[in-house]
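Q: coordinates only, sequence not included:
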């Protein structure tokens, strides 16, 4: 007898926690997994269209075994104003009359299950399986009343769809991340309000190169490098008077620095204020990405390098990119030297202590 796991959700967007859960449930129940994206889920205001969420779901599972992991459009094709789970499980019970059906829900959903439409009928048709979640204590009364089972899997990762939308975490398939970038969804839509299209394209390119360098060098938390690269130029397109006001109120130490340096400090300020970034390593990398500084972190070096050499800069930076991919520490020195030589060739004079300190420490000058 076949076993089937019904995995419903808004998937706005789908993330790697969803994928890990699907893989774990398939192994545990020796079952096929059918993703059922909701067209009109209750109690949720969605930030993408049904077709966009479906596109991302297809991208996320395209490399999984299609004979085991598949998508049902039952709810997507529904004309109902709201999708109710009772209708979904009845549909699958009628379609797979002899199969063992498991209905996957989260721990928080297990606690509110008694409020679902025809909850007892759902539990009589399928086996309710909840996925434990750190920090969420399940309602034992609900577990017993609806005869729920627990999927013994706790390695979903600290990721949520709401967190992805707000750039709090970015643990998503790379294909989904690219789709978000290309379609201007979630955090990219927020960046559109702050940056010109040219600036945004540059920021996305820096983010992806920073991520590649982090992965190639086996650095911890490569997604943090992506976030830092994506937000590094937040302050670049800010109106002059607003920029000066932020500097006066938050960075008086650097108010005498040349105006071109302001955007890196303002970028740090806006990353905290708008995107609630509290990771000091990300913030420091943004704060000194244009000038450099002494005692730079590895992330700081990677963001500095990526900003200078990302492919859309308009010159052949392939050798410098390959150097950073091979060894980000050595690559940073080469990028720093190349930038110094470029400035000298153009007749620019280094006009701030941060860059002079950076050159002195890393180039011995």
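A: Done, it's in. Keep in mind that this is a model prediction, so the values were computed, not measured. Numbering: from 1, shown residues only.
Q: going forward, measure contacts between C-alpha atoms and count neighbours the same way
A: OK.
Q: tell me the SS of residue 233?
A: Put simply, residue 233 is coil when judged by DSSP: H, G, I helix; E, B strand; the rest coil.
Q: Kindly apply the preceding question to residue 170 instead.
A: coil.
Q: Does it touch residue 164 like I think?
A: Yes: in this structure, residue 170 is within contact of residue 164 by C-alpha atoms under 8 Å, at 5.3 Å.
Q: measure stretch 210-222 end to end?
A: 8 Å (C-alpha to C-alpha, to the nearest Å).
Q: putting a second one here so we can go through both:
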């Protein structure tokens, strides 16, 4: 994949792309960092195809896993101290790292754009009213080139045709996986499913 570099010009964040990349590189393992770069490039291809703000997409993609590798104890403390939804405490890092990542990016780097913050916040569980930036990150995280889960090829095909159809398919696949593997399902993931998949 040829790298696309976006020149940050709109002051969504007080960092340029290189500075943001360096922060992510220092904040996570090498394998997680490489995943983040692949998600950004995948998301930028979708942004180009669907005429979506590439700068916002780049920031959201690079920052989407900012909190992913924080220690659980630190994340629990932040959920409590920042008055986030306490029902998250019944779940794990997969649920926590999106909302916490959005909060940390806002607090530490003055990221104020609501579309970008939403995309970081909901990239794992989606949301009933996802905007287009959020849809792109949700999809790109699922279909980036190293992903090999069941259904990913179909998701890639749909992403190339219609963002909303891809979101619907990915949401259905995710819920199927959780049910099949008897995993606890976060209520907001059910809301996403009810809005995007169960339309009858």
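A: The structure has been received and is ready for your questions. Keep in mind that what you see is a predicted model, and the values were worked out from it rather than measured.
Q: picking that back up, okay, residue 170 and residue 164 of structure 1: which has more neighbours?
A: Remark: of residue 170 of structure 1 and residue 164, residue 170 carries more neighbours, 23 against 20, as counted by other C-alpha atoms under 10 Å.
Q: Contacts only, for that one.
A: Shown in contact with residue 170 of structure 1 (C-alpha atoms under 8 Å, 6 or more residues apart in numbering): 159, 163, 164, 223, 227.
Q: wait, what's in contact with the residue nearest the centre of structure 2?
A: Nearest to the mean C-alpha position of structure 2, by C-alpha atoms, centre = their mean, lies residue 123 at 2.8 Å. By C-alpha under 8 Å, 6+ apart, the contact list for residue 123 of structure 2 reads 64, 98, 134, 137, 138, 141.
Q: That one maps to what in structure 1?
A: In structure 1, the residue paired with residue 123 of structure 2 according to TM-score structural alignment is residue 289.
Q: Residue 146 of structure 2 now?
A: Match for residue 146 of structure 2 (TM-score structural alignment): residue 312.
Q: before we move on, what about residue 105 of structure 2?
A: Checking TM-score structural alignment: residue 105 of structure 2 goes with residue 271.
Q: Please, which helix or strand holds its match?
A: In this assignment (DSSP states H and E), residue 271 of structure 1 forms part of helix 262-275.
Q: still on that earlier bit, turn the contacts of residue 170 of structure 1 into TSV, columns for distance to residue 353 of structure 1 and secondary structure.
A: Converted to TSV, those look like this (distance: C-alpha to C-alpha, whole Å; DSSP: H, G, I helix; E, B strand; the rest coil):
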residue	distance to residue 353 of structure 1	secondary structure
159	40	coil
163	38	helix
164	37	helix
223	31	helix
227	27	helix
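Q: and those, which are buried?
A: Among those, those classed as buried by 16 or more other C-alpha atoms under 10 Å are 159, 164, 223, 227.
Q: State the distance from the residue lying closest to the match of residue 146 of structure 2 once chain neighbours are set aside to residue 364 of structure 1.
A: Nearest residue to residue 312 of structure 1, sequence neighbours excluded (C-alpha to C-alpha, 6 or more residues apart in numbering): residue 202, at 6.9 Å. From residue 202 of structure 1 over to residue 364 of structure 1 the distance is 31 Å, taken as C-alpha to C-alpha.
Q: neighbour count winner among the two?
A: residue 202 (19 against 8).
Q: So whatever residue of structure 2 lines up with the more buried one, which state does it fall into?
A: By TM-score structural alignment, residue 202 of structure 1 lines up with residue 35 in structure 2. Here residue 35 of structure 2 is helix, with the state taken from three-state DSSP.
Q: how long is stretch 70-85 of structure 1 end to end?
A: So stretch 70-85 of structure 1: terminal residues 18 Å apart, C-alpha to C-alpha.
Q: which part of structure 2 lines up with that stretch?
A: Stretch 70-85 of structure 1 corresponds to no residues in structure 2, going by TM-score structural alignment.
Q: of all the buried ones among the contacts of residue 170 of structure 1, which two lie farthest apart?
A: 159 and 227 (14.6 Å; C-alpha to C-alpha).
Q: measure the residue nearest to residue 164 of structure 2 when sequence neighbours are not counted to residue 184 of structure 2 for me?
A: Setting aside the residues directly before and after it, residue 164 of structure 2 is nearest to residue 135 in space (C-alpha to C-alpha, 6+ apart), at 7.6 Å. Separation of residue 135 of structure 2 from residue 184 of structure 2 (C-alpha to C-alpha): 23 Å.
Q: Between those two, point out the one with more neighbours.
A: residue 135 (23 against 11).
Q: so where do the helices sit in the stretch 51-200 of structure 1?
A: Applying DSSP state H, counting those that start in this stretch to the stretch 51-200 of structure 1 gives helices spanning 85-95, 107-111, 119-125, 140-145, 161-165, 174-183, 187-192, 197-216.
Q: With distance to residue 281 of structure 1 added, can I get these in CSV?
A: CSV is the format used below for those (distance: least, C-alpha to C-alpha, whole Å):
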stretch, distance to residue 281 of structure 1
helix 85-95, 43
helix 107-111, 32
helix 119-125, 47
helix 140-145, 41
helix 161-165, 19
helix 174-183, 22
helix 187-192, 20
helix 197-216, 14
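Q: Could you single out the most deeply buried of those helices?
A: Stretch with highest mean neighbour count among these: helix 197-216 (a mean of 21; mean count of other C-alpha atoms under 10 Å).
Q: list the helices and strands that one packs on?
A: If contacts are counted by 3 or more C-alpha pairs under 8 Å, 6 or more residues apart in numbering; DSSP states H and E, helix 197-216 of structure 1 sits against helix 222-231, helix 298-309, helix 318-326.
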